[in-house]
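S.K.: Sequence and predicted structure, then a few things I'm wondering about:
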Amino acid sequence: MPTPTGPRITRRILLGISAGIAAYKSAQLARLLRQAGFEVRVVMTEGAQAFIAPLTLQALTGEAVRTSLLDPEAEAGMGHIELARWADLVLIAPATADLMARLAAGMADDLLTTLCLASDAEKVMAPAMNQAMWGHPATQRNARRLAEDGWRLLGPDNGDQACGDVGPGRMLEPEAIMDALLSMAPDAAPATPTAPREAEGLTVVITAGPTREPLDPVRYLSNHSSGKMGFALAAAAAALGARVRLISGPVTLPTPEGVERLDVETAREMHEVAQRLAGECDLFIGCAAVVDYRAEAAAEHKIKKVEGEEGLILRLVKNPDIIAAIAARPDRPYVVGFAAETRDLEAYARDKLTRKGLDMIVANDVSGTETGFGSDRNAALLLWRDGDEVGQVDLPPQPKSELALAVVRQALARLDAADTT
């Protein structure tokens, strides 16, 4: 993807909506954009209007919604060219497989595709479609072509789909799209003071997402971690001026702007990369949901059901304890761990803080639907060692982007206090 020649302030967003069931999320996205202070104008394809009414978007943005290239009143003033020139950023959410194919081919057969060709604004899309359509070679080829043409793709996300399938293809949640837009350029949000560069000159290493431990060539052990919290932490640390190196398990999230990403699959791979980077950082945040056990030996071929046998016995062995190993290093950085619990949150967090030799721990309850795995909101209990005492603060439920900023700032404050004692 071409590198921008310089920063550009994004205040005017053209929101394109194409014909997917995820169009209902575009109303919330438009509301969030307006709340953040952006000017928003909406263009809808003909098919998108079958999923959400233009009047809804007009009410949310305060602007007339454009739906037709051949609108006589608008075209009297070359309306599509005017729209193309007006926008600082073109955001298409959802972007269907059909729209991606038409844009990749350079077609201009409706208002949305026409103004995309006519605009030199930054361009972002959030794909949304059935998992089989997303995985089809033609769609993947189109995605690569669009990236080469300068489009930035956000997602898609992995999970349940409206058709009943499960897999990659669902549109990112509006809050996650907002986080990604703001992380693309810290100065993009209008009427917002520049954030203090509290982490300038520091190097931060963060682990995020799940790990996968193979059982055979087609099956693995894993968990429900989406990686959203770890990626939000990386975006927050980068926005505060740190050099950020993100060790990510298998997730479908876009890399935050200014963050160096290293992808891994298994706990042992994550352990090896973490140990390699830990000696070169000031702050280490272990946010990944590392699978505790792996198969003693993964099967070379797919494990088959055996007629007459009602069960399968697997021998599992412990994976390395990544965060404890970092905390035990003689050249250790300031170490922050995470504790995802379903009960007795404070008791388990205090035990983990002491037992693993951490400097600080972020404990959250993942048993609920509002702040559990995959949610765009979270709450946390922060505990840290303060001499012989343990300090603590409760952070209430809030968007993960805001929670991440609070966590990073608290860690930086504790790191500064430790350096001055």
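M.R.: Right, received. Where do you want to start?

S.K.: From here on, just use CA atoms for contacts and neighbour counts.
M.R.: OK.

S.K.: Glu63 contacts Arg41, doesn't it?
M.R.: Yes - at 6.1 Å, Glu63 counts as touching Arg41 under the criterion of C-alpha atoms under 8 Å.

S.K.: who's more crowded, those two?
M.R.: Arg41 (23 against 14; other C-alpha atoms under 10 Å).

S.K.: Quick one: residues contacting that one.
M.R.: Arg12, Ile13, Leu14, Leu15, Thr61, Glu63, Ala64, Val65 (C-alpha atoms under 8 Å, 6 or more residues apart in numbering).

S.K.: redo that, cut-off 6 Å
M.R.: Taking C-alpha atoms under 6 Å, 6 or more residues apart in numbering, we find Arg41 in contact with Leu14.

S.K.: What strand or helix carries it?
M.R.: strand 39-44 (DSSP states H and E).

S.K.: following that strand, which helix or strand comes up?
M.R.: Strand 39-44 is succeeded, C-terminally, by helix 54-61 (DSSP H and E).

S.K.: list the buried ones in that next one?
M.R.: Buried residues in helix 54-61, defined by neighbour count with 16 or more other C-alpha atoms under 10 Å: Pro54, Leu57, Gln58, Leu60, Thr61.

S.K.: and the comparison structure, right after this:
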Amino acid sequence: MSRIVLGVGGGVAAYKSALLLRALTERGHDVRVVPTASALRFVGAATFEALSGNPVSTEVWDDVPEVAHVRIGQTADLVVVNPATADLLARAAAGRADDLLTATLLATGAPVLFVPAMHTEMWQHPATQDNVATLRRRGALVLPPAVGRLTGPDSGPGRLPEPHDVAALVDVVLGGGSLQQDLAGTRVLISAGGTREPLDPVRYLGNRSSGRQGWALARTAAARGAEVTLVAANVEDAAPFGCTVVPVGSAAELHAAMTARTGDADVVVMAAAVADFRPTEVAADKLKKGSSSEPTAVALTRNPDVLADLVAARRAGQLVVGFAAETGDADDDVLGHARAKLARKGCDLLVVNDVSAGQVFGRPDNAVTVLAADGAVTEVAAAGKDTVAAAVWDVVVPRLGSRR
């Protein structure tokens, strides 16, 4: 169990902090909510106390014998400020200590994660950008805001990332993963999910991929400053913040979407599970049992090899990362098959999943081995998929070098 301080700034998005609080406590964390006085004008202290099981204070004068303005920060494993308003970012950057939250920020030695939310003009103002740069320079983690509906009719960058995204990134930080801005200025193209090859208007040939590992790769890349385009094949989860999503269905659609966008990318990640085959013929009407159209066999045609085609079209300096879901058999073990695939495909890195006995698909955790074309091998131990994604980016970033 980790001890988390959840700081809440005084913006309308403060209502989402209650949802984040619930997500964190459901993960088993001990959460102490420290709101600003203005935050309590949006969400009452009783809500935070009921959800956290801990008292809520805003002033350094509360619970003086505990020396709360020092002790809360000293005992934290992580401080999350959600939402971080423009005013709160400014006060934190200036080193103010005029309420319990800003005093806690000065007293803590734990990682600090700011999750900004404000109107677009406020986010883009040079003063706010200078404050963000100051906080990052000091080691704080400041997420980029989401793009979407704001207060009233306005829309644009400045929306608070959704609670499930923030909770997933909290897992990364607590797991020792990096959310530093080492992908800033990098254009990333990621495929995720599983393709479906239609047999008739109702049925399809598909696979068990949930798309969650690709989602985690996109979310952690966006958190680390990348410009992310996500080609999503049949993924039900809400799209991560900071990503441009291109929905596709079949392998042919995914091939076309990736091919059209690969030229602009610095890193291409093929995390989607792409069907190797599709039905040779697609029935115009539903195939019915006992009818003249009932099939006795399904003829299959091989789909294009998306990863191989992306490697063949790779521009100078572009890094291509493939994924391999493997099982061992009588011919070779998982890594043996993966090394053969790496050589055959020609990508720079291959992320290998052992999917024997129903592992990985649809599960919250993953464990991978990252094979490099130069022979390097990186083992990533079992962890949440966002923590695994952060570890994959840790392998990618040093290899970008002068490519960007």
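M.R.: Nice, I can see it. Note that the structure is a prediction, hence the values are computed from the model and not measured.

S.K.: quick one: the strands in the stretch 51-200 of structure 2?
M.R.: With DSSP state E, counting those that start in this stretch as the criterion, the stretch 51-200 of structure 2 has strands at 78-84, 112-116, 141-142, 146-149, 155-159, 187-193, 197-198.

S.K.: Adding distance to Val334 of structure 2 and mean neighbour count as columns, could you present the ones you listed in JSON lines?
M.R.: Output for these, formatted as JSON lines (distance: least, C-alpha to C-alpha, whole Å; neighbours: other C-alpha atoms under 10 Å):
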{"stretch": "strand 78-84", "distance to Val334 of structure 2": "37", "mean neighbour count": "27"}
{"stretch": "strand 112-116", "distance to Val334 of structure 2": "38", "mean neighbour count": "24"}
{"stretch": "strand 141-142", "distance to Val334 of structure 2": "37", "mean neighbour count": "24"}
{"stretch": "strand 146-149", "distance to Val334 of structure 2": "39", "mean neighbour count": "18"}
{"stretch": "strand 155-159", "distance to Val334 of structure 2": "43", "mean neighbour count": "19"}
{"stretch": "strand 187-193", "distance to Val334 of structure 2": "22", "mean neighbour count": "26"}
{"stretch": "strand 197-198", "distance to Val334 of structure 2": "27", "mean neighbour count": "21"}
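
S.K.: between these, which gets nearest to Ala372 of structure 2?
M.R.: strand 187-193 (18.3 Å; C-alpha to C-alpha).

S.K.: how about the closest one, which residues of structure 1 does it hit?
M.R.: Under TM-score structural alignment, strand 187-193 of structure 2 corresponds to residues 203-209 of structure 1.

S.K.: Kindly report the same for stretch 217-236 of structure 2.
M.R.: In the comparison with structure 1, stretch 217-236 of structure 2 aligns to the range 233-252 (TM-score structural alignment).

S.K.: Just the terminal-to-terminal distance for the matching stretch.
M.R.: 16 Å (C-alpha to C-alpha, to the nearest Å).

S.K.: Give the buried residues for stretch 195-202 of structure 2.
M.R.: Buried residues in stretch 195-202 of structure 2 (16+ other C-alpha under 10 Å): Thr195, Arg196, Glu197, Pro198, Leu199.

S.K.: just those now: which is nearest Val370 of structure 2?
M.R.: Closest to Val370 of structure 2, out of all of the buried residues of stretch 195-202 of structure 2 and judged by C-alpha to C-alpha, is Thr195, at 23.5 Å.

S.K.: And for that closest one, nearest residue in space, chain neighbours not counted?
M.R.: Nearest-residue entry for Thr195 of structure 2: Ser250, 4.8 Å, with adjacent residues in sequence omitted and distances by C-alpha to C-alpha, 6 or more residues apart in numbering.

S.K.: Give me the neighbour count for the one you found.
M.R.: 22.

S.K.: if I look at the equivalent of it over in structure 1, how far off is Leu412 of structure 1?
M.R.: Matched by TM-score structural alignment, Ser250 of structure 2 corresponds to Thr266 in structure 1. Distance of Thr266 of structure 1 to Leu412 of structure 1, given as C-alpha to C-alpha: 29 Å.

S.K.: What's the match for Lys400 of structure 1 in structure 2?
M.R.: In structure 2, Lys400 of structure 1 lands on Lys385 (TM-score structural alignment).

S.K.: From Pro279 of structure 2, how far out is that match?
M.R.: Lys385 of structure 2 is 32 Å from Pro279 of structure 2, by C-alpha to C-alpha.

S.K.: Comparing the two, which residue is more hemmed in?
M.R.: Neighbour count, other C-alpha under 10 Å: between Lys385 of structure 2 and Pro279, Lys385 has more, with 25 against 18.

S.K.: gap between that one and Arg91 of structure 2?
M.R.: From Lys385 of structure 2 across to Arg91 of structure 2, the span is 34 Å (C-alpha to C-alpha).

S.K.: Wait, Pro399 of structure 1 touches Arg377, no?
M.R.: Yes - at 4.3 Å, Pro399 of structure 1 counts as touching Arg377 under the criterion of C-alpha atoms under 6 Å.

S.K.: For the helix or strand where Ala383 of structure 2 lies, buried residues please.
M.R.: Using DSSP H and E, Ala383 of structure 2 maps to strand 377-384. By 16+ other C-alpha under 10 Å, the buried positions in strand 377-384 of structure 2 come out as Val380, Ala383, Gly384.

S.K.: same deal with stretch 131-142 of structure 2?
M.R.: In stretch 131-142 of structure 2, counting by 16+ other C-alpha under 10 Å, buried: Asn131, Val132, Thr134, Leu135, Arg136, Ala140, Leu141, Val142.
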